[in-house]
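Asker: Got a predicted model here, sequence first, then my questions.
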Amino acid sequence: MKDYYQAINWNKLEDQIDKATWEKLTEQFWLDTRIPLSNDLADWRKFAPEHKKVVERVFGGLTLLDTVQSEDGMDSLMKDIRTQHERAVLNNIQFMESVHAKSYSSIFSTLNTPKEIEEIFEWTHTNKYLQYKAQKIDGIYRTGTPLEKKVASVFLETFLFYSGFYTPLYWLGHNKLANVAEIIKLILRDESVHGTYIGYKFQLGFRELNQEEQDKLSAWIYDLLYDLYANEEKYTHYLYDEVGWADKVLTFLRYNANKALMNLGLDPLFPDTADDVDPVVMNGISTTTSNHDFFSQVGNGYLLGDVEAMSDEDYNIK
C-alpha cells in the first residue's frame, strides 16, 4: 500500500513535452460519429469486387492492430512511466486507440452487410501474416524491457499500420471514399503524435545506457525491423497482388519504416524516400481535414483544419 497518494500537478512539470503533447492530443480530439460515412455509399457500390475485398481486409487488419494497442500496448507502457504526466498522456493515447478501432466498425456498418462484417472479422482472426505481427508486438509488450516495449509501440504506430493506410489514401487521391479517408487522416494525425512522443521517451532512456548496451539494443531493433518487414512483405503481396499495388505499397512501407527509426533517434535502414512514394498517396497524408458540418462547425475538422501533428523537431533531444 502507498504511504500517500500524490496528486498530479500540471503547474509543476518534469518534462515540458508531456504538457505539449497533452495539449496537442486534446486539441485534435474527434469522434467517428461526426463524419458522414454514408455519403461514400455511391462510390462503394461502383467498386469492383477485388477492390472491395482489399478495403475490407485492410480495415479488418487495422482494427486488430488498434485493438492490440488499446488493450495491451498502452497498459504495458504505463508500467514504465518517467513522470505522472506521461501516464496522463498515455491514458489519452489509449482512449484514442479505442476510438480508432471503433471507427473501422463504423465504416463496416456503413459499407457492409452483417454477414460480410462477420466474414471480415473471421479473416482477421485466421490470417497468419496479420496474426504474426500482432503476436510479435504483443509478445514484446508482455515480456520486453521498458525500452523494447517503446520500440514495439513505435514500429506499430509508424510502420505496421501503413500497409492498411495506403488503400484509403490511394482512393482519396482518386476522389473516392472521401469520408472514409477523412477518418484515416484523423487517425494518421493522432498516430503521428503517438509515434513521435513514445519515440522521444525511448530516446531519453536510450541515452542513459552505456555504449555496449546501446549497441546491443540497436542490433535488436534492426533485427526486429527485418523480421517485421519480411512478414509485412508477405502480408502486402497477399493483400495487393490481385489489384497490382504490392510494389507501390512496399515502397510506402519502407519509407515509413525509416520514419519509425527516426522517431527512435536511429539511422534509416532503407533507401526509399518520400520522393519514391506514389505522390497521390503522399498528398493524402496531409493532416488537414475537411469540415462537413457548416452549422456547428464541429464536423470532422473539429475547428482544427489548421492543426497539424507535432513534427519531429518538437521532440528533438538536445
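Answerer: Ah, there it is. Numbering: from 1, shown residues only.
Asker: Please make it C-alpha for all contacts and neighbour counts, starting now.
Answerer: OK.
Asker: Residue 112: neighbouring residues, count only.
Answerer: Residue 112 sits with 18 neighbouring residues when counted by other CA atoms under 10 Å.
Asker: what's the answer for residue 135, then?
Answerer: Around residue 135 there are 14 other residues, counting by other CA under 10 Å.
Asker: check which helix or strand covers it.
Answerer: When elements are assigned from DSSP states H and E, residue 135 belongs to helix 128-143.
Asker: C-terminal to that helix, what's the next element?
Answerer: Trace forward from helix 128-143 with DSSP H and E and the next one is helix 146-155.
Asker: Show me what that following helix packs onto, helices and strands only.
Answerer: Applying 3 or more CA pairs under 8 Å, 6 or more residues apart in numbering; DSSP states H and E, we find helix 146-155 packed against helix 74-78, helix 128-143, helix 178-207, helix 211-240, helix 246-263.
Asker: a markdown table please, covering these and showing distance to residue 34.
Answerer: What follows is the helices and strands packed on helix 146-155, written out as a markdown table (distance: least, CA to CA, whole Å):
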| stretch | distance to residue 34 |
| --- | --- |
| helix 74-78 | 26 |
| helix 128-143 | 30 |
| helix 178-207 | 10 |
| helix 211-240 | 30 |
| helix 246-263 | 29 |
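Asker: adding another structure so you can compare the two:
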Amino acid sequence: MSEQNQKVSTYYSAINWNAIEDALDKHTWEKLTSQFWLDTRIPVSNDLDDWRKLPKVEQDTFAKAFAGLTLLDTLQSVDGAEVLKADARTPQEIACFNNIQFMESVHAKSYSTIFSTLNTKAEIEELFDWVDTNSFMQKKAEIINSYYEAEAPADASEHEKLIVGLKKKVASVFLETCLFYSGFYTPLWYLGNNKMTNSAEIIKLIIRDESVHGTYIGYKFQLGFNELTDEEQSEFKDWMYDLLYTLYENEEAYSHLLYDEIGWTDEVLKFVRYNANKALMNLGQDPLFPDTAADVNSVVMNGISTSSSNHDFFSQVGNSYLLGEVEAMSDEDYMIGLKK
C-alpha cells in the first residue's frame, strides 16, 4: 500500500444515515422535512378586511400576543435548539436539531410577515418595544434561558452533565408545549370564529411543528431520565414540577395583562393548563392540572382541529411548491415518546 493510501486516525466522522442507532431520529427527520413551509407562501393580506373590522382593543391584543410569540421563538431559534445539540446521543439527532433550529427561525420571522401586513411601521416599533420591556415576557425568557445557559462544572462527571442536559430539555418542552399557548389562543379563537384565517393558518403550521419538537425532545429526555436512580428521579420530578408552578404563576400574570380588558383571561388560562399537562406527557410525567380538552373553549379547540383553509397555496408560488396539509392535533401527537 502506498503512503498516500495508508489509513490515518479519524479526525472527523461522516454522518451515516444508513446506520441508524435510534429509529425515531429518522422518523423525526422525515416528519420535519415533510412539513417544511415558509410564511411567504400564505396570503396574510387576505385578512385585511377582517382586521379593519376588529375593535381597537382586539387589534391591540392580537398584535401583542404575536409580539410575545416572536420573542419566544427568537429564544428558541437562537439558543434553545442550539444548546440541545451538545447532549445529542446520535449524529442524526444533531441533524434533527439543525432542522428544528431553522424552523424556529421561520416561526420568528413569520410573525413579522403578519405585522408588516396588518400594522404600520410605527405600530410595529411600539410592539417590539412593548415585548422587549414587558416584565412578564422578560421573566419568562430569563427563567428558560437560565437553564439553556447552565453548564456543568469542568470537573463534573458524565452523570452530572446528564442532569444539566435533562434540565435544558425540560425547559425547552415547557416553553414549546405550554408557554406558547397563551399567545396561540388568540389566533385560534379567531379561526374558530372564521376570522383572520390566514394569520391563523401560520399559527397552525407553527403548532404542527412545535408538536413534533416537543414530542421528540421529550422522548430524548426520557432516555436520559430513565438512566437516573429512583432517588434522583424523585428529586428531579420535584424540581420539574416546581419549575412548572413558577412558570405558570408568571403566565397567569401575563395573561391577566393581555386579556383582562377583553374578558378572555380565564379561558386562556384553562388552555395554558391543558397544554402544561401535554408538556408533562411529552416528558413521560403525570399531569399537574385537572383541566382537560373538555374544559377548553370549544371554539378554540375547533380552531385547532379545523382542516387547512381553502385558499389555493399553489397560486401564491406556483405548482413547484407543495405545502403539507395542516393536520388536526390529538393526544397521540404528544405521545411518540417512551412508554413507562
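Answerer: Noted; the coordinates are in hand. All figures in this text were calculated on a predicted structure; none of them were measured in a lab.
Asker: residues in the second structure matched by the helix holding residue 135 of the first structure, start to end?
Answerer: Aligning helix 128-143 of the first structure against the second structure (TM-score structural alignment) gives residues 135-150.
Asker: Identify the residues contacting the matching stretch?
Answerer: 68, 71-72, 75, 79-80, 83, 131-132, 164, 167-168, 171-172, 175, 247, 250-251, 253-254 (CA atoms under 8 Å, 6 or more residues apart in numbering).
Asker: redo that, cut-off 10 Å
Answerer: 67-69, 71-72, 74-76, 79-84, 130-132, 164-172, 174-175, 179, 243, 246-248, 250-255, 257 (CA atoms under 10 Å, 6 or more residues apart in numbering).
Asker: Out of those, which end up buried?
Answerer: Neighbour counting with 16 or more other CA atoms under 10 Å marks 67-69, 71-72, 74-76, 80-84, 131, 164-172, 174-175, 179, 243, 247-248, 250-252, 254-255 as buried within the contacts of stretch 135-150 of the second structure.
Asker: and the helix holding residue 135 of the first structure, how far from the second structure on average?
Answerer: Once fitted to the second structure, helix 128-143 of the first structure is off its aligned match by 0.5 Å on average (mean CA distance after the TM-score superposition for the first structure).
Asker: Leaving out sequence neighbours, find the closest residue to residue 176 of the first structure.
Answerer: Closest residue in space to residue 176 of the first structure, ignoring its immediate chain neighbours: residue 43 at 6.1 Å, by CA to CA, 6 or more residues apart in numbering.
Asker: and that neighbour, what pairs with it in the second structure?
Answerer: Residue correspondence, TM-score structural alignment: residue 43 of the first structure in this structure matches residue 50 in the second structure.
Asker: Would you mind measuring from that match to residue 314 of the second structure?
Answerer: 23 Å (CA to CA, to the nearest Å).
Asker: do the same with residue 223 of the second structure
Answerer: 41 Å.
Asker: just residue 116 of the second structure next, same as before
Answerer: On the measure of CA to CA, residue 116 of the second structure and residue 314 of the second structure end up 22 Å apart.
Asker: And residue 337 of the second structure, what's its match in the first structure?
Answerer: Matched to the first structure by TM-score structural alignment, residue 337 of the second structure sits across from residue 315.
Asker: Tell me which residues touch that match, please.
Answerer: Taking CA under 10 Å, 6+ apart, we find residue 315 of the first structure in contact with 17, 21, 193, 196, 197, 198, 199, 200, 201, 203, 263.
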